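Novice: sequence isn't available, so here's the structure alone:
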């Protein structure tokens, strides 16, 4: 997918951290909501490719992303997504939602301000019964009490049979939240990321 001139300018501002660039928004979001943002440093491309590799893109109609932030994963998902599929992003930070809506003009993207704990209602409000894949980088270990288990339960209910919950974390404790709801969990680790991350692919049989 070809970047527009505006997107290229914004991406160029990333490394500089200038106001209006992705890094500026990311750091501001981290400072405003530190317990809801997993890291002040966006994920590496190596981590992104490894995380998304198991996805059956040809048969994906709805992909959901929790906590998209400034769209570090979002563009890579859109690049892989079928023309008639939908990417639904959910973020509690309205600043991030507004940023995504201004950065991306792709009609397949629906950026929503809300909680991942309400994913099924958010999906239903938009006419979706189930998701094929749900991706999350939310820091489960630092979420407010009760939110982590609720997100895990809601996610399992939102996925179709055969779908998967893709999770990248900087603490392996997230497995305690997702294990009660999924039949099979594959694990990986990525050193080439700041900080290094544990990866989980939780499958709904």
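Specialist: Received, thanks. As the structure is a computational prediction, the values presented were derived from the model and not from experiment. Numbers count the residues shown, from 1 in each chain.
Novice: going forward, measure contacts between C-alpha atoms and count neighbours the same way
Specialist: Noted.
Novice: strands along the chain, start to end?
Specialist: Assigned by DSSP state E, the strands in the chain fall at 62-66, 86-91, 109-113, 131-136, 159-169, 184-190, 197-203.
Novice: what about the helices in this protein?
Specialist: 5-16, 22-32, 45-52, 74-80, 94-103, 119-125, 147-158, 174-178 (DSSP state H).
Novice: to residue 60, which of these lies closest?
Specialist: helix 74-80 (10.0 Å; Cα to Cα).
Novice: ok, now which ones touch residue 21?
Specialist: Going by Cα atoms under 8 Å, 6 or more residues apart in numbering, residue 21 touches 10, 11, 12, 13, 14.
Novice: middle-most residue in this protein, spatially?
Specialist: Taking Cα atoms, centre = their mean, the centroid of the chain lies closest to residue 65, which sits 3.4 Å from it.
Novice: this is the comparison structure:
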């Protein structure tokens, strides 16, 4: 290949890198959505209104381990870390290496642990990082479009890994996620946030003593 041919080959890559730098986190988020649309709930990150409302019921004084499924580019990560106690830990789990690599580069907080893996393996991941249970688990994964059997497996594993009094926090564009949660959680609080693209349903499944 001649030098001019190499230059033509390199040009599209250089343009892509420049566009990604210009778009910042949003560009990374869109690229991740285009690569794995079934595993990403939205092409637009959640609004600050959704973040604030979703996290409002959390008892941060009692939260030592917070887990998030599908963190994307960290829309929830930074607000969680801002609220999390100094000796707490935030473990985020994603099957998309693009997002995990981005988070490793951009979030340097010692309490932050990004894991490339499946949310269905949350119990093993939590134990591997020295914990017996999680206090809260947050998910924006699109339960209704996940491969068959994955949604129920994630809901069941989440219920098992939570301590009594802990909660499974879920935000979705449809109310179908509640069906997955209801098989395991007797108490589910519901909400809705209009100021989001798109407006979304919010659910908090609380693990009761004896469940």
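Specialist: Looks like it came in fine. Here the structure is a predicted model, which is why all the values come from computation and not from measurement.
Novice: could you get me the TM-score between them?
Specialist: Scored against TM-score structural alignment, normalised by the length of the first structure, the superposed chains reach a TM-score of 0.91; 189 aligned residues with a Cα RMSD of 0.9 Å.
Novice: which of the contacts of residue 21 of the first structure are buried? Put it as a ChimeraX command.
Specialist: Buried residues within these, by 16 or more other Cα atoms under 10 Å, are selected in ChimeraX with:
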select :10,11,13,14
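Novice: save the contacts of residue 21 of the first structure as a markdown table, and put in distance to residue 154 of the first structure too.
Specialist: Converted to a markdown table, the contacts of residue 21 of the first structure look like this (distance: Cα to Cα, whole Å):
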| residue | distance to residue 154 of the first structure |
| --- | --- |
| 10 | 34 |
| 11 | 34 |
| 12 | 37 |
| 13 | 37 |
| 14 | 34 |
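Novice: to which residue of the first structure is residue 139 of the second structure aligned?
Specialist: Alignment note: residue 139 of the second structure maps to residue 136 in the first structure; criterion TM-score structural alignment.
Novice: and if you look at residue 65 of the second structure?
Specialist: By TM-score structural alignment, residue 65 of the second structure lines up with residue 62.
Novice: what's the spacing between that match and residue 130 of the first structure?
Specialist: 8 Å (Cα to Cα, to the nearest Å).
Novice: closest one to residue 45 of the first structure among the strands of the first structure?
Specialist: Minimum separation from residue 45 of the first structure across the strands of the first structure (Cα to Cα) falls at strand 184-190, 10.9 Å.
Novice: in the second structure, what residues pair with the closest one?
Specialist: Against the second structure, strand 184-190 of the first structure falls on residues 187-193 (TM-score structural alignment).
Novice: residues of the matching stretch that come out buried?
Specialist: 188, 192, 193.
Novice: next: stretch 114-134 of the second structure.
Specialist: The neighbour-count check on stretch 114-134 of the second structure (16+ other Cα under 10 Å) flags 114, 115, 117, 118, 119, 120, 122, 123, 125, 126, 133, 134 as buried.
Novice: in TSV: those, plus distance to residue 98 of the second structure.
Specialist: Output for those, formatted as TSV (distance: Cα to Cα, whole Å):
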residue	distance to residue 98 of the second structure
114	12
115	12
117	12
118	15
119	16
120	19
122	20
123	23
125	19
126	22
133	27
134	25
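Novice: and for residue 163 of the second structure, the neighbour number?
Specialist: 19 (other Cα atoms under 10 Å).
Novice: corresponding residue for residue 28 of the first structure in the second structure?
Specialist: By TM-score structural alignment, residue 28 of the first structure lines up with residue 31.
Novice: just give me the neighbour total for the alignment partner in the first structure of residue 105 of the second structure.
Specialist: Aligned by TM-score structural alignment, residue 105 of the second structure pairs with residue 102 of the first structure. The tally of other residues near residue 102 of the first structure (other Cα under 10 Å) stands at 11.
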